[in-house]
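# below: sequence and its predicted model.
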Amino acid sequence: KWRGVKVLKFSLGFGPALFSVTRGETEYRVSWVPLGGYVQMAGDSPGPDGTMPGGENQFLSHPWYGRVLICLAGPAANLLTAFVVMVTVGLVGVSYPDYPNRLGAVPDTSVAYRAGLRPGDAITAVNSVPVKTWVQIFFTNSKQPRGKSVDVRVERGERSFVVPLAPEQREPFFSSLQRPAVPPVVGSVVTGMPAYKAGLKEGDWIVAVNGRPVTTWDELPRALRGTVDHPVRLRVKRAGREFDVVVTPINPDGRDSRNARIGIEPPYAGVFLEHHGLLESIDLGFRATVSMVGSVYGGLWLTISRPLYYREYVGGPLFIAQAASEQARRGLDAYLQFLAMINIAIMAFNLLPLPVLDGGHVLLALIEAVRRQSISARAYLTFQKVGLVVMGTLFVLILANDPLRLVQRQRALEKAPRGAAPAPTPTSHPAPRERPLAPAPP
């Protein structure tokens, strides 16, 4: 409208209208299929007689640069929305999986051992600031001035003592700290990943990987390393009964072929919430948005370059609803990050050079600019027809994936032992999304 183009319809979703209201010359509607949305402008395609529009308020009669601006406005709004959401995440607080402030293994070659720490010790204060959780230890140290000494208070049984650390000792000391080992219990299962389709459930205890016993969570990534695209037999304990589950790890980032993931996350004992000021949140939001854009385009390239491999991990409305529910259960920050990621994904999809999408219109406008000649109605219609076939195929594949994924999981669950509830876990907290201080989920 800012460019003087008449807008006929603004729709959230596709297909028949669920409800609509008309204001001026524009119909605003919510449609049945919740896969993005669209704007219908006057003159956005050739007329029935095969001629190109010529009116001043017609989209295709606008100069090429005007059409590019119009088509980039939507993706730009998605990008801006993602940035604002990520700034909000910083303000409301970023949650990290947390554990008790008690030490696990202390190797006799470590700086912590030489400082007098032993397994089972509890760190209760850093520079007289009380700490009660594992992440709080490192967070409090990071807030102390750089280049300054700090004192660490340690409790062992009924006695306590102070460990003084010179500035050059701080980083080696804190880097050498290890928390107690986490058992190989499934804290949560990521929707759509191999473990989800194989029927693994929250609370399952993984006893062995390909016959190799595992006793801690950290042993799982090592046991799965190098098994991408190869069936792996997991020995699982559920409600006191053991059985085998076959799962095929994938390589989600497409880089290191040894980076095998099945989509499970560990349990944790609590949550540490870190709040940021406005300026910090703006910086966090910018960096997080840039990272998300790279991640989304990386995933899009993998899907395009290896469609048969990655297509089953693409989801439609049902998958998005499941994932949104999963993130909401983990906390407000996880849910907001998911909304930001959805906005980036919509932006990336809309910029694909396909008809109907903004990227298709931008491509045609740029071709017109290079040729210095308008696209003929015949060429435009041919481009539209080819693109609609591609779009239709994509939508069918996306929509078909959702029920197929559920069927696969249900079949896997039916094969598992029946008649008992999931085995108890060491914690009642669901696992959050992968965080900087969390163990990497296999």
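Thanks, I have the structure now. Residues are numbered from 1 along each chain as shown.

# hey, let's count contacts and neighbours off CA atoms from now on
Fine.

# what about Tyr38, which SS state?
strand (DSSP: H, G, I helix; E, B strand; the rest coil).

# need the contact list for it.
Shown in contact with Tyr38 (C-alpha atoms under 8 Å, 6 or more residues apart in numbering): 10-14.

# ok, second structure coming up, stack it against the first:
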Amino acid sequence: MDLQNLAAFVLLLGALVFVHELGHFLFAKAVGVKVLRFSIGFGPPLLSFTRGETEYRIAALPLGGYVKMAGEVPGEDASPEDEARSYLAQSPWKRMLIVAAGPAFNLIFPLLIFFVVIVSYPQPSTAVLRVVPGMPADGAGIRPGDVVTEVDGRSVRSLEEMQWALVGKAGQRIAVVVQRDGRPVKVVVTPSGEGASRNRGLIGIAPNRAPPVVAIRSGGPAERAGVQMLDRVLSVNGRPVADLPALEREIAGVTGPELTLELARRVPAEVPGLEGSVPEVKTVRIPRQEGAGMAAFGLEPADVYSLLYAGRVLPGSAAADAGIVRGDRLEAIEGKQIRSREQLLRKLGELKDRPFRLTWIHDGSPREAEVRMRPAKAADPATGESEAFELGLRFESGTPGDRGSDAKVRVGPGLALLTAAHRLGEAVAETAAGLAKLFTGQVSFKNVGGPIMIYGIAGKAAQAGLDYFLNLMALISVNLGLINLVPIPALDGFQLLSAGWEAVRRRPIPMRAREIANAVGIVALILLMVLVCVNDLTR
């Protein structure tokens, strides 16, 4: 067991459990209930001390925690001096506050996490480093190098702020102001609704540059020299290149009879069950032929961020059976052009297992076939895996980890708080929708993960960086908060329901009914833990 992964797992769960139980603890103290114990974890204590009337402990099993209050369990005797301070002696509304505080803290905590991350790390700016061909920004005349400062009368500084300004604007003509060469320029843009999410219009700009990736012309000098489709160019005649425009400029400036390229190439990792790849660096020399620029060497620029180049075709998939190979470029579904990955994924999600007509470009020529996607398991960073229908393509996006020279901007506390609130709102809405689909059977229970899955993704997030780890913690906190509000016995939601019932009916739920419900709840939770662990082990 990797100690770094274990530490990340314990820190992640420990923090979320502490926040949840802290909510119960603080509100119990606030309304006058006696708290006997505040425990992080279950089982024998590893560390324990007493302050005032409360014992604080860290226990051996870090898979939960609890706040033990006087008179919390029906039938439990409290000392005469504690009778008025026992949990069940409190009015229903006080008990509802205590119970609701745990999930509420889990839902508020991500706001703090998002705020800290946004303030601490530069955020994507509105600088235009790339314009997607054929999208509204391209048609309106927005250029790389512009900086968007205003959208439909609203000032914007960060990419997220600009995206909010585009919500509900699909199909509408709106004014966009960009800063160009030190002066403001106003253009009119009609955001597209195709492939948009959360009712947000798309205009087709991005704060990252396309990496210097090349396509090759069949039979040309580059192919004969050993260049392959979607190789990434590291240098031209010894001069490093950082992005696609720089690559085109360097090759256009070559005057000699030969071109030397240093290339990074994706090589599939030959490990069973692994879809990854490793980079291989090669140097090639390409003789010049007739023509100008890249064409003189049998090369073409491949904008892998703007266009849908197939980076890998899964063996036995629908795409492989149709004849798609690495380097082919997807063009249309049912004759309708696909302009972005978001649009493609949305369309494929609508089609599911229905047959459709797919058009792609192979070696400069269009090809077409009827395709039907097949059931597959799609990875999801929040839930592990989910059943889906898959075309069988992995799209090229440059060298692993390469996202071009992203344009960043520092944001102040005000904008950071607003951005954090938006992120939290989206996380709560998406998590609630996912839980609703799970409970209504629209999503298989196989999607549900447990401690083993969290252990795995916590370790990966920690390795990726502190900001990734904190964002993961925020998303799991939202999950924990909403799940605890489900009215299932042994969860906070049932305790809220019980207190609400008592407040309305002016009498508690009968003792026998409570005992049966608690017993059923405990059995259900144990069964749930067994099932999620089976899911984790199956993965």
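Arrived safely. Keep in mind the model is a prediction, meaning the values are calculated, not measured.

# where does the TM-score land?
The pair, once superposed, lands on a TM-score of 0.63 when counted by TM-score structural alignment, normalised by the length of structure 1; 346 aligned residues with a C-alpha RMSD of 4.9 Å.

# hang on, the earlier thing: pick the one among the contacts of Tyr38 of structure 1 closest to Ile264 of structure 1.
Set against Ile264 of structure 1, the nearest of the contacts of Tyr38 of structure 1 by C-alpha to C-alpha is Gly13 (32.0 Å).

# just give me the match in structure 2 for that closest one.
In structure 2, the residue matched to Gly13 of structure 1 (TM-score structural alignment) is Gly41.

# tell me the secondary structure at the residue in structure 1 sticking out farthest from the centre.
What lies farthest from the middle of structure 1 is Asp49; by C-alpha atoms, centre = their mean that is 46.9 Å. Three-state assignment for Asp49 of structure 1 (three-state DSSP): coil.

# how close does it get to Leu8 of structure 1?
Counting by C-alpha to C-alpha, to the nearest Å, the gap between Asp49 of structure 1 and Leu8 of structure 1 amounts to 20 Å.

# who's in contact with the aligned partner of Tyr28 of structure 1 in structure 2?
Applying TM-score structural alignment, one finds that Tyr28 of structure 1 aligns to Tyr56 in structure 2. Counting by C-alpha under 8 Å, 6+ apart, Tyr56 of structure 2 touches 37-39, 48-50.

# Tyr56 of structure 2 - nearest residue in space that isn't next to it in sequence?
With sequence-adjacent residues excluded and distances taken as C-alpha to C-alpha, 6 or more residues apart in numbering, Tyr56 of structure 2 is closest to Phe38, at 4.9 Å.

# so what's the one you found up against?
21, 25, 54-57, 65-68.

# before we move on, what SS does Ser477 of structure 2 have?
helix.

# and it, what pairs with it in structure 1?
Counting by TM-score structural alignment, Ser477 of structure 2 lines up with Asn343 in structure 1.

# ditto for Cys533 of structure 2
Going residue by residue (TM-score structural alignment), Cys533 of structure 2 aligns to Leu399.

# now do Lys437 of structure 2
Using TM-score structural alignment, Lys437 of structure 2 lines up with Leu302 in structure 1.

# what about that match, neighbour count?
17 (other C-alpha atoms under 10 Å).

# shouldn't it be within a helix?
Yes - with three-state DSSP as the criterion, Leu302 of structure 1 is part of a helix.

# roughly how far apart are it and Ala345 of structure 1?
Counting by C-alpha to C-alpha, the gap from Leu302 of structure 1 to Ala345 of structure 1 is 14 Å.

# which residues in the stretch 201-350 of structure 1 form helices?
With DSSP state H, counting those that start in this stretch applied, the stretch 201-350 of structure 1 shows helices at 219-224, 278-305, 307-310, 317-330, 332-350, listed in chain order.

# now for the longest one, which elements pack on it?
So the one you mean is helix 278-305 of structure 1. If contacts are counted by 3 or more C-alpha pairs under 8 Å, 6 or more residues apart in numbering; DSSP states H and E, helix 278-305 of structure 1 sits against helix 64-92, helix 307-310, helix 332-350.

# could you say which of these is packed most deeply?
helix 332-350 (a mean of 21; mean count of other C-alpha atoms under 10 Å).

# average distance between that helix and structure 2?
Compared with structure 2 after fitting, helix 332-350 of structure 1 deviates on average by 1.7 Å (mean C-alpha distance after the TM-score superposition for structure 1).

# which residue numbers in structure 2 go with the helix or strand following that helix?
With elements assigned by DSSP states H and E, the helix or strand that comes after helix 332-350 of structure 1 is helix 358-371. Under TM-score structural alignment, the match for helix 358-371 of structure 1 in structure 2 covers residues 492-505.
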